[in-house]
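Peer 1: kindly generate the corresponding structure for this input.
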Amino acid sequence: MERFFRSLKTEWVPTVGYRSFAEDQQEITRYIIGYYCQLRPHQYNGGLTPNESEQLYWENSKTVPILVDQM
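Peer 2: Predicted coordinates:
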């Protein structure tokens, strides 16, 4: 979590801050959804973005069969 906040502060938040709380919310949401998860590669994910890593996980995960009682 600390790494996330460091990235947010150094990559996105202006040094003078935001003009309003509403602008703050809008820009931080844009950072998380539009940049951090979609475009920014992460070393932990082997250079993939979080969205790419999650997609790969689900593509490679095995499904668990549903057992149905047969009467």
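
Peer 1: C-alpha only now, for contacts and for neighbours.
Peer 2: Will do.

Peer 1: that's a helix at residue 19, yeah?
Peer 2: No - under DSSP: H, G, I helix; E, B strand; the rest coil, residue 19 sits outside any helix and is assigned coil.

Peer 1: how many neighbouring residues does it have?
Peer 2: Residues lying near residue 19 (other C-alpha atoms under 10 Å) number 8.

Peer 1: now do residue 49
Peer 2: Residues within reach of residue 49, counting by other C-alpha under 10 Å, total 20.

Peer 1: second chain to compare with the first, below:
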Amino acid sequence: APMERFFRSFKTEWMPKECYNNYEEAERDTLKYILQHYNTKRGHSYNNYLSPVVMEAAA
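Peer 2: Sure thing, here's the model as predicted:
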């Protein structure tokens, strides 16, 4: 279930509607989503809507 939720969020919040031109572009954008958005800015319900980075810093 967590991976399904992740990919649903990725597809609806980040992935371009016109898709990617090549594998490298998709890989670069996916890493950007994970490292610069999902882990640092996007709130998660199981963390009281804090990002994972903020939650770890508070622990």
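
Peer 1: show me where the first structure has its helices.
Peer 2: 2-11, 21-30, 50-60 (DSSP state H).

Peer 1: got TSV for those helices, with distance to residue 37 of the first structure too?
Peer 2: Listed next are the helices of the first structure as TSV, based on distance: least, C-alpha to C-alpha, whole Å:
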stretch	distance to residue 37 of the first structure
helix 2-11	11
helix 21-30	10
helix 50-60	5
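
Peer 1: in TSV: those helices, plus distance to residue 44 of the first structure and mean neighbour count.
Peer 2: Converted to TSV, the helices of the first structure look like this (distance: least, C-alpha to C-alpha, whole Å; neighbours: other C-alpha atoms under 10 Å):
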stretch	distance to residue 44 of the first structure	mean neighbour count
helix 2-11	11	11
helix 21-30	22	12
helix 50-60	9	13
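
Peer 1: closest to residue 36 of the first structure out of those?
Peer 2: Shortest distance between residue 36 of the first structure and the helices of the first structure, using C-alpha to C-alpha, is found for helix 50-60: 7.8 Å.
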